[in-house]
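Peer 1: here is my input, please return the structure:
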Amino acid sequence: MANIKSAIKRVTVNNKKRANNGPQKAEMRSEIRRVESLVEANDVENAKAALQNTVKRIDKAVQKGLVHKNAGDRQKSRLTKKVNSL
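Peer 2: As a prediction, the model looks like this:
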């Protein structure tokens, strides 16, 4: 464990941020998997609705710095292509 006061604070702050970021990233990945499963099932209407929620979730993750901007754009692009192919 760190001895310096600022280092101790950094450790606690990093632990709090990690505790908050993990579930948000997991939820984003779950949304992505949900859209992909709907695409495989050829469910057009539900896939489009799920895509909107997923794009919103990805944008929030990018805004908070959980995912790099280009990675978020790439995920959105790939999902949109899959949904539009239906």
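
Peer 1: from now on I want contacts and neighbour counts done on CA atoms only, so please keep to that.
Peer 2: Will do.

Peer 1: what ranges do the helices span in this protein?
Peer 2: Applying DSSP state H to the chain gives helices spanning 5-40, 44-63, 69-84.

Peer 1: so what secondary structure elements neighbour the last one?
Peer 2: Read that as helix 69-84. If you count contacts as 3 or more CA pairs under 8 Å, 6 or more residues apart in numbering; DSSP states H and E, helix 69-84 packs onto helix 5-40, helix 44-63.

Peer 1: another for comparison:
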Amino acid sequence: MPNIKSVIKDVKRSRQRQLRNQAAKSQIKTFVKKARTVIADTTADQATVTTTVSKTVSVIDKAWKRGIIHKNAANRRKSRLQKRVNAAKAAATA
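Peer 2: Okay, the predicted model is just below:
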């Protein structure tokens, strides 16, 4: 543990940020997992899929705006999710 007061405060702030970032990343993973299960479920209606994916995209965008994940990482996650949605739609119509 550091002796200097400002460094002690820095360590405390760093730990708080780490916990906040961990929670946000975990939330992203949870929402992506939920979205994938809804997309894979063939009995789910289109409205459910759309709302779940839009909530997931919102969570990803919020994490990007807060600086928790990189912009390209956020775009990559959203793109992969949308690819799954499009593939499921194509499979349903075919």
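
Peer 1: any chance you could compute the TM-score here?
Peer 2: The pair, once superposed, lands on a TM-score of 0.90 when counted by TM-score structural alignment, normalised by the length of the first structure; 86 aligned residues with a CA RMSD of 1.2 Å.

Peer 1: and the helices and strands packed on helix 69-84 of the first structure, which is most packed in?
Peer 2: Mean neighbour count (mean count of other CA atoms under 10 Å) peaks for helix 44-63 among these, with a mean of 18.

Peer 1: who are the packing partners of that helix?
Peer 2: Looks like helix 44-63 of the first structure contacts helix 5-40, helix 69-84 (3+ CA pairs under 8 Å, 6+ apart).

Peer 1: how far apart are the last one and its match in the second structure?
Peer 2: It stands for helix 69-84 of the first structure. Its matched residues in the second structure lie on average 0.6 Å from helix 69-84 of the first structure after superposition (mean CA distance after the TM-score superposition for the first structure).

Peer 1: which residue in the first structure lines up with V11 of the second structure?
Peer 2: Matched across to the first structure, V11 of the second structure falls on V11, judged by TM-score structural alignment.

Peer 1: contact partners for that match?
Peer 2: By CA atoms under 8 Å, 6 or more residues apart in numbering, V11 of the first structure lies in contact with nothing.

Peer 1: so which of the helices and strands packed on helix 69-84 of the first structure gets nearest A71 of the first structure?
Peer 2: Across those, A71 of the first structure has its closest neighbour in helix 44-63 (8.6 Å, CA to CA).
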